[in-house]
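Student: Return a 3D structure for these sequence lines:
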Amino acid sequence: MTHSRNYSSKVKTGNWFEDVLFEEDAKKDCPEKKERGELLAEKVDFLKQNILRPVNLTVTNDGRLHFGNVVMLVNMGGEKRECSAVSINADINSLRRIPSPGIQAPCEVSAGRGIQACVRTAFIITSVDGSPEGSTLHFEQSFALKTTSGFAGGLYLTSDMKSFEKCAKKSRLQEVTLNDSGSFVSWWKIVHFEPQERLEYEGQPVPANVRVLIKHCKTNQALAVLGQHVIWTTYDNEYELTAHTFLNSCRGEQDNNHWILCTSDSAGKGLVIPNHPQSAAHNEELTQANPDI
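Tutor: Just a heads-up that it's a prediction; the model follows:
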C-alpha cells in the first residue's frame, strides 16, 4: 500500500523521519537533473526552442506545387473557428535523445492557431509514385506529407479506418497522426474544392495558395479541423484534427475541409495566405528576431 502523507515533514507524525530523508534526497537530485537537462521546465523549453524554430517555405516561381516543396497546411477558419494550421502536437513524452534529439513516432497532430512557418507547421510534399523531386503535383495524384528532417524526425501524416480503440480522442472520428512509415495509409491526394469542377481539373497541375481538399487515399475521407473540439497542448488551446468529410445541404464539402497549401512569396519574405495579410508581417518579424535562421 502506497504511503500517503497528510502533514508536512515538520509535523512529526507517522513516518516523519523517512519523509525528511526523502525531501533531502529530492533536493540533492535537483542539481543533478538540472545538469542533465531532465527537469520538466527545461524539457519544455528545449522542446519549444527546437520545434518553434522558423523554417523557410518554398518559393514557387510558377505558382504551382511541386514534389519537394516545403509548405504549410492552413485552414482559413469559419463560424466560431479561427484560422489554423496543421501542427505537430509533440510534448515532452514525444522527445527522443538517441541517436539525436528529436520527435519520435507515433506523434499527435492538431490544428494550431499560431500561423507561423516553423518546424512544427512545415510539411514536405513527398512522392509515392516515383515522380522525381521538382516535378509538378497534379489533382488526384497520390503523395505524402512529411515533416522536415532533423528535429521533426521526417514523420508522415497518417490515417486509417477508425475503430473502437483507434479514433480521435474528442470527436471519435477517424484519427490523424504522425508515423515513421510511408505506407499506403500515409497517402493523400488533392481534390478541387468545387464539386462541379473536379472532372475538369483532374490531372491538371495543382496551384499553390488556393483552397483545395486534401483526401486520404485509403478511406477517401477529407482532412478536417474541428472548431467545436478544443484540445489543450503544450503550445496553446488548439483544434482537433481528423479525417472526415463534412457535407452541406448541397452535397459540397464544408469549410472544415478547405485547406490552402501555403508557400512563401516571391521575395521569400513571408507566408502567402490569401485574405490574411498579417501572416507575411508576422513572418518578417520572426525572421528579424532570428537573424541566424
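
Student: okay, CA-based contacts and neighbour counts for the rest of this
Tutor: Will do.

Student: For the most centrally placed residue in the chain, give its distance to residue 119.
Tutor: The centroid of the chain falls nearest to residue 87 when counting by CA atoms, centre = their mean (1.9 Å). According to CA to CA, to the nearest Å, residue 87 and residue 119 sit 9 Å apart.

Student: With residue 260 instead?
Tutor: Between residue 260 and residue 119 the computed distance is 18 Å (CA to CA).

Student: ok, now residue 190?
Tutor: In this view, residue 190 and residue 119 are 23 Å apart by CA to CA.

Student: Burial check on the spatially closest residue to residue 43 that is not a sequence neighbour, number of neighbours?
Tutor: If the residues on either side of it in the chain are set aside, residue 43 comes closest to residue 92, at 6.3 Å by CA to CA, 6 or more residues apart in numbering. Per other CA atoms under 10 Å, the neighbour tally for residue 92 reads 17.

Student: these two touch, right, residue 92 and residue 44?
Tutor: Yes: Residue 92 is in contact with residue 44 according to CA atoms under 8 Å; the separation is 6.3 Å.

Student: Could you also give me the structure for this next sequence, so I can compare it with the first?
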Amino acid sequence: MTSMIPTARYRPVVRIGNWFEDICLEQEKVQAFKSLRDRGQLLVEKTRRLFDNFHKAIELEAPKENVYFGAIVQLMPMKMNICEEHVKAQPALSVIINERVVRHSQNINEECEITIAPSVTPCVRNSFRIVSGDEKDRTNEVIKYGQQFRLECVESQDDMLLLYSAPKSADLKSMIYTTFDSRKWGEINLPLGLCRKSNCGPGKEIPSAYTKWFCTHIEPKKRFESHGAPVPSNTALVITHVPTNKNLAAENVVVQTLFGPEFLVSVQNYKDIYNRERWQNIWMICNGQSEGKR
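Tutor: Predicted coordinates for the structure are as follows:
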C-alpha cells in the first residue's frame, strides 16, 4: 500500500531553478534600491530632507513694543505645561506633515496640518508673517485691536500659504481634512489648515474671509475702550477668527507626529462663569524676546 502513495520528488534541475529565481529576485531588490538611492527617492532621504526644510532657521522681527504688519512672529499660548519642569521650550503654533504626504512632498504645502509644538528656536515650521487682511500693503504699520490680518507661512514666495479655518457645512462636516481632531462636549472643534492665496476669493474654493483674524484685549471690560489701540507684543491677548467669531484655542490633547508628541489646536471658545476666556484662548504674539509679559 505504501508504494501506491504518490510522493513529491524534485529533480536537481528544479531545485537549481528555484535557487536561481531567488537570486534574481534579490538582485532586482538591490537594483531597485540603488535606483531609488541615486534619484534621492529613499524614504530615509525624504525624511532627512523634510527635517532640513521644516527646521530651517528663521530670524524673527527685532523686539519691539508693538506688533507690525510684515513682521515675522510666533504665536504662543500663554499657559500650557508641555512636559517636565526642567524643559523650558515654549510651545508655538507649528506646521506638521503626516506620513501620507511625506512620500511625495517634503515642503510646506496645502496638505500640511497645524499643531502646537515646543519651539527651541524659531524655524520655518513655527514662524509666520503677518500681512494685511484688506489686500493693501501695510508693511511697517502698527496692528491695532480689532484690525483684521492674515498669517502666511514664511517659506511661501510666489503663491502664499495662508492659515485659515472654516465653518462646518450643512451636514456638520469640516472642509479641512486632519489626521486628528479635538472635541468640546462631544462636538468636533473647527480645525486649522493652509491654503494657497490663489485659491481664496470670489468664485474660488475658499472664501478670503476664512483666512482673516483679529486681536482683542484679554479683559472683556476693556475691549471697547482698547478697540483701535496698538497691539502690544509678548503680551496676553485673544486671537479671533473673523467669519466664525471663535477664538484660536490650544487643546490639551497630545498626538504623536513625525516631529514627536505635540498638542492639537482648534478654533473654539472656552470661557469661565464670568464670561472671560480660559487659558486655551489666551495667546501672545512673540517677536523675538525671550520672555513675554506674564
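
Student: Please state their TM-score.
Tutor: After superposition, the two chains reach a TM-score (TM-score structural alignment, normalised by the length of the first structure) of 0.77; 251 aligned residues with a CA RMSD of 2.6 Å.

Student: if we can go back for a sec, show me what contacts the residue nearest to residue 43 of the first structure?
Tutor: For residue 92 of the first structure, the contact set (CA atoms under 8 Å, 6 or more residues apart in numbering) comprises 43, 44, 47.

Student: likewise residue 80 of the second structure?
Tutor: Residue 80 of the second structure touches 91, 279, counting by CA under 8 Å, 6+ apart.

Student: Ok, residue 42 of the first structure next?
Tutor: residue 34.

Student: What of residue 129 of the first structure?
Tutor: 142, 143.

Student: helix, strand or coil for it?
Tutor: Three-state call for residue 129 of the first structure (DSSP: H, G, I helix; E, B strand; the rest coil): coil.

Student: same check, this time on residue 156 of the second structure
Tutor: coil.

Student: do residue 47 of the first structure as well
Tutor: Assignment for residue 47 of the first structure (three-state DSSP): helix.

Student: Who are the contact partners of the aligned partner of residue 40 of the first structure in the second structure?
Tutor: In the second structure, the residue matched to residue 40 of the first structure (TM-score structural alignment) is residue 43. Residue 43 of the second structure makes contact with residue 103, according to CA under 8 Å, 6+ apart.

Student: could you list every residue that touches the aligned partner of residue 102 of the first structure in the second structure?
Tutor: Correspondence of residue 102 of the first structure to the second structure, assessed by TM-score structural alignment: residue 107. Each residue near residue 107 of the second structure by CA under 8 Å, 6+ apart is listed here: 50, 53, 54.

Student: Now flag whichever of the residues you listed is closest to residue 249 of the second structure.
Tutor: The shortest gap between residue 249 of the second structure and any of the contacts of residue 107 of the second structure belongs to residue 54, at 23.2 Å (CA to CA).

Student: and the aligned partner of the closest one in the first structure, how many neighbours does it have?
Tutor: Taking TM-score structural alignment for the superposition, residue 54 of the second structure sits opposite residue 51 in the first structure. Burial measure for residue 51 of the first structure: 21 neighbouring residues, criterion other CA under 10 Å.

Student: Kindly report the same for residue 22 of the second structure.
Tutor: Neighbour tally, residue 22 of the second structure, other CA under 10 Å: 12.

Student: Relative to residue 246 of the first structure, how far out is residue 23 of the first structure?
Tutor: 54 Å.

Student: Sorry, slip of the keys, the one I care about is residue 287 of the first structure.
Tutor: Counting by CA to CA, the gap from residue 287 of the first structure to residue 246 of the first structure is 37 Å.

Student: again, but for residue 122 of the first structure
Tutor: Distance of residue 122 of the first structure to residue 246 of the first structure, computed by CA to CA: 25 Å.

Student: and these two? which has more neighbours close in?
Tutor: residue 122 (28 against 16).

Student: Does the corresponding residue of the second structure for residue 120 of the first structure belong to a helix, a strand or coil?
Tutor: With TM-score structural alignment as the criterion, residue 120 of the first structure lines up with residue 125 in the second structure. Taking three-state DSSP as the rule, one finds residue 125 of the second structure in the helix state.

Student: doesn't residue 124 make contact with residue 58 of the second structure?
Tutor: Yes: under the criterion of CA under 8 Å, residue 58 of the second structure makes contact with residue 124 at 6.2 Å.

Student: so what secondary structure elements neighbour the longest strand seen in the first structure?
Tutor: With DSSP state E applied, the strand covering the greatest number of residues in the first structure is identified as strand 223-232. When contacts are defined as 3 or more CA pairs under 8 Å, 6 or more residues apart in numbering; DSSP states H and E, strand 223-232 of the first structure packs onto strand 211-216, strand 237-243.

Student: corresponding residues in the second structure for the helix or strand just after the last one?
Tutor: When you say that, I think you mean strand 237-243 of the first structure. Of the helices and strands lying after strand 237-243 of the first structure in sequence (DSSP states H and E), the nearest is strand 259-262. Aligned by TM-score structural alignment, strand 259-262 of the first structure falls on residues 283-286 of the second structure.

Student: Aligned counterpart of residue 225 of the second structure in the first structure, please.
Tutor: Using TM-score structural alignment, residue 225 of the second structure lines up with residue 200 in the first structure.

Student: Look at the closest residue to residue 105 of the first structure other than its chain neighbours and say how many residues are nearby.
Tutor: Setting aside the residues directly before and after it, residue 105 of the first structure is nearest to residue 179 in space (CA to CA, 6+ apart), at 5.1 Å. By the criterion of other CA under 10 Å, residue 179 of the first structure has 23 neighbours.

Student: what about residue 179 of the first structure, distance to residue 159 of the first structure?
Tutor: For residue 179 of the first structure, the distance to residue 159 of the first structure - CA to CA - is 9 Å.

Student: which neighbours do these two share?
Tutor: Joint contacts of residue 179 of the first structure and residue 159 (CA under 8 Å, 6+ apart) do not exist.

Student: where exactly do the strands run in the stretch 51-200 of the first structure?
Tutor: 70-75, 84-89, 95-96, 102-103, 107-112, 123-127, 143-147, 156-159, 174-179, 188-192 (DSSP state E, counting those that start in this stretch).

Student: Perfect, that will be all.
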